[in-house]
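Undergrad: let's see this in three dimensions:
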Amino acid sequence: MKVYVTQEMVCTNNFLIFVYIVTFLPIQLVICHGNIYVDDGGPKDWPNKYPQCGGNRQSPINLPSICDALRINNYGNFRRSKTFTKKPNNVKVSVTDHGVEIKPTYEYGEQVTITGGPLQDTYVLEQIHFHWGSNNSVGSEHTIKSKVYALETHAVHYNFKYGSFKNAINQSDGLLVIAYVYYPQWITKSKSWNLLTKQFVYMSDTNTTESDITGFPALTDILPPFDSNYYTYSGSLTTPPCSESVTWIVSGKPVPISTVRLRALRGLYGIQPGAINNFRPVQPLNGRLITVKINEAEYILKCIFGRIL
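TA: Got it, this is the predicted structure:
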């Protein structure tokens, strides 16, 4: 007889039952991991352990309608490195205590960089990660007009002049996060998400927390480039230590994602409890300025005629 021990049994108070099973029966053991969104009171208690989490420039926030924010149209276009349109040699996928992280690597140690727009410096891509919920009504960290989305992607960058993420994290201009929110749709096309979905299912089935993907497409597939219709504001990391060193750029155009891909993400809960409902609630704005760039034609169509109609 083989008994399957769940994380709930191991990680809660059923210790005597667990000891009995370990002593007398063969088992398939599930590893117990932490969950920063539940352990020690979750996000509301982070400031007790990480003081910056109680600061005045915390993220995420509720964003206004792009028609109601302060428009600044003199931002130039973003300038992205050629690696942004180049296929990576490898993509490492890691399931952590706060979700899933992917990290592309390129030959000759090439980096993915971005500058321009509201940015004064060049920023280097460090990693990409995701926030999602147990159902389609929750998941995103940022909200738009108080609307919650099913998923949010963060592309985390550090300022090139500091040399590394570690050196940049405590600098006021140290980090950049480019974010996208997603809404569920029955069918969507994306080679990146096809590969990730298969990998998530494989990792769930094999209880694996790290794996590699080869043949991943250029990052333009998973991080659609834009030069307009976005928000920017000064904020923080949304996980401890909540460093207030982030320039946020949030796309104002929600992206569709299929329900199959969302289910694959949710399936990772079986190997890591932090891999579901891994979102921080919105934080107070505390007088911060949110600006948007939206070109004139988009503004007229969406914000003038759209409201009239």
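Undergrad: all contacts plus neighbour counts: C-alpha atoms, from now on.
TA: OK.
Undergrad: residues in contact with His142?
TA: Counting by C-alpha atoms under 8 Å, 6 or more residues apart in numbering, His142 touches Ser59, Pro60, Ile61, Asn62, Leu63, Val148, Glu152, Val181, Val282.
Undergrad: also this sequence, please, to line up against the first:
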Amino acid sequence: MYQETTVNFQIPYLLMEYRLLTLVLMVGTMQMQKIGNVIVEIYHILELVVTCGGSYQSPIDIVTTGASQQPVQPKIYYKNKASDVGYEEVNTPYTKEYEGEYSSIQVLDASGLVVRYYAKQFHIHTPSEHTIDGKHFDLEIHFVHQVNAIQDEEQDCNKVKNSLTVFGLMFTESASATDYEAFKPWFDQNMTGEVESFDLNDFFQKMTDSTYYHYDGSLTTLPCSQIVNWIVFYQPLPISTFQLNQFRATFADSTAFPLKQNNRPIQHLNGRKILKGTALTAGVTEIPDVQSSQACLLLLSIVMGAFIL
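TA: Below is the predicted model:
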């Protein structure tokens, strides 16, 4: 079981401040024609500082007693099965992440509208980033989905409210849990960067309680854009000690995370409403595949990678 620590270094954010200080000091020694570029970089870093201090930041502590009831979510069912698509590992020193072309789902946004999203990537945080009634969990997986309406190659996904929906699934260490077949390819030493896909539905079908909590928030990594429609599931799934330790070993040699934890600290709610609902996970719903936007896929890679710069 995860034990809360009293010290929580957030090295990547400290590195961002260090970059700003270094750039300021460099101005006095650089040639005049380069000062303009430095000023632009300083402005960009200051912009990140302001965004990461916004009022709609994630993760949050979900206080269940204060949540308002929301209508039932549409069925969570991904049309594509294990033989349909491949998953490519993204090399990042701060998480275990896979990207691929998946099928779409229909999701309620925080305003109660049904919007079509399609899954783009998933990655892990250990311990969990969100807490429920003050409690951390051993692992949290984020399934990142992009809104179907963003098709324009020139459109910036990072500036469209609720352009992303992220499912947060919690996992708790269990001595009796069996290993997930879905996780095994993540740690296959013979893997060449792309692995045979698996059925994302497996995680949701294992839930006996599909209660979720829903709120408007942000990316938990730089640039902290406040564009995320968060759906955090209440029931943790069991994970074996062996597989949990495999995930934790991802950070064994990480200099960015000396405590071997890659979770962002809890952010203030700032008056936001938390909604409560139930997702339908049983049965089969045929949802047509959608055309992906390569521009937004590239942006997602940049957004997740920016955390380590």
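Undergrad: superposing both, give me the TM-score.
TA: TM-score of the superposed chains, computed with TM-score structural alignment, normalised by the length of the first structure, equals 0.67; 237 aligned residues with a C-alpha RMSD of 3.1 Å.
Undergrad: if we can go back for a sec, just the contacts of His142 of the first structure: which are in strands?
TA: If you go by DSSP state E, those have Asn62, Leu63, Glu152, Val181 in strands.
Undergrad: my read is that the first one contacts Tyr149, right?
TA: Same thing as Asn62 of the first structure. No: taking contacts as C-alpha atoms under 8 Å, Asn62 of the first structure lies outside contact range of Tyr149: 11.8 Å.
Undergrad: can I get the ones in strands among the contacts of His142 of the first structure in JSON lines including neighbour count?
TA: Listed next are these as JSON lines, based on neighbours: other C-alpha atoms under 10 Å:
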{"residue": "Asn62", "neighbour count": "19"}
{"residue": "Leu63", "neighbour count": "23"}
{"residue": "Glu152", "neighbour count": "24"}
{"residue": "Val181", "neighbour count": "28"}
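Undergrad: hey, what's in contact with both of Asn62 and Tyr149 of the first structure?
TA: In contact with both Asn62 of the first structure and Tyr149: Thr143, using C-alpha under 8 Å, 6+ apart.
Undergrad: measure the residue mapped onto Ala69 of the first structure from the second structure to Lys135 of the second structure for me?
TA: The pairwise alignment with the second structure assigns Ala69 of the first structure to Ala67, based on TM-score structural alignment. Ala67 of the second structure sits 16 Å away from Lys135 of the second structure, going by C-alpha to C-alpha, to the nearest Å.
Undergrad: before we move on, what about Thr95 of the second structure?
TA: Taken as C-alpha to C-alpha, the span from Thr95 of the second structure to Lys135 of the second structure is 21 Å.
Undergrad: what's the neighbour count on the match of Ala69 of the first structure?
TA: 16 (other C-alpha atoms under 10 Å).
Undergrad: and Ser254 of the second structure, how many neighbours does it have?
TA: Ser254 of the second structure, neighbours per other C-alpha under 10 Å, totals 15.
Undergrad: thought it was touching Pro93?
TA: Yes: between Ser254 of the second structure and Pro93 a contact is recorded at 6.6 Å, counting by C-alpha under 8 Å.
Undergrad: how far does stretch 40-58 of the second structure sit from its chain's centre?
TA: With C-alpha atoms, centre = their mean, to the nearest Å as the basis, stretch 40-58 of the second structure stands 19 Å off its chain's centre.
Undergrad: er, stretch 82-99 of the first structure actually
TA: 13 Å.
Undergrad: please apply the same query to stretch 141-152 of the first structure.
TA: Relative to the centre of its chain, stretch 141-152 of the first structure is centred 12 Å away, using C-alpha atoms, centre = their mean.
Undergrad: in the longest helix anywhere in the first structure, what's buried?
TA: Under DSSP state H, the helix in the first structure containing the largest number of residues is helix 191-206. By 16 or more other C-alpha atoms under 10 Å, the buried positions in helix 191-206 of the first structure come out as Ser192, Trp193, Leu196, Thr197, Gln199, Phe200, Val201, Met203, Ser204.
Undergrad: that helix: what's the following helix or strand?
TA: Note on helix 191-206 of the first structure: by DSSP states H and E, the next helix or strand toward the C-terminus is strand 210-213.
Undergrad: helices or strands up against that next one?
TA: Counting contacts by 3 or more C-alpha pairs under 8 Å, 6 or more residues apart in numbering; DSSP states H and E, strand 210-213 of the first structure packs against strand 90-96, helix 191-206.
Undergrad: let's see that with 7 Å instead.
TA: strand 90-96 (3 or more C-alpha pairs under 7 Å, 6 or more residues apart in numbering; DSSP states H and E).
Undergrad: would you quantify the distance from the nearest residue to Ile102 of the first structure once chain neighbours are set aside to Lys103 of the first structure?
TA: Nearest residue to Ile102 of the first structure, sequence neighbours excluded (C-alpha to C-alpha, 6 or more residues apart in numbering): Val93, at 4.6 Å. According to C-alpha to C-alpha, Val93 of the first structure and Lys103 of the first structure sit 7 Å apart.
Undergrad: more neighbours: these two, which one.
TA: Val93 (22 against 17).
Undergrad: what lines up with that one in the second structure?
TA: Aligned partner of Val93 of the first structure by TM-score structural alignment: Glu89.
Undergrad: all helices of the first structure, in order?
TA: Counting by DSSP H, the helices of the first structure are 7-11, 15-24, 46-49, 165-168, 191-206, 259-266, 296-299, 306-308.
Undergrad: columns distance to Thr83 of the first structure on top of those, output as JSON lines?
TA: Shown next, in JSON lines, are the helices of the first structure (distance: least, C-alpha to C-alpha, whole Å):
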{"stretch": "helix 7-11", "distance to Thr83 of the first structure": "41"}
{"stretch": "helix 15-24", "distance to Thr83 of the first structure": "50"}
{"stretch": "helix 46-49", "distance to Thr83 of the first structure": "37"}
{"stretch": "helix 165-168", "distance to Thr83 of the first structure": "19"}
{"stretch": "helix 191-206", "distance to Thr83 of the first structure": "16"}
{"stretch": "helix 259-266", "distance to Thr83 of the first structure": "26"}
{"stretch": "helix 296-299", "distance to Thr83 of the first structure": "29"}
{"stretch": "helix 306-308", "distance to Thr83 of the first structure": "38"}
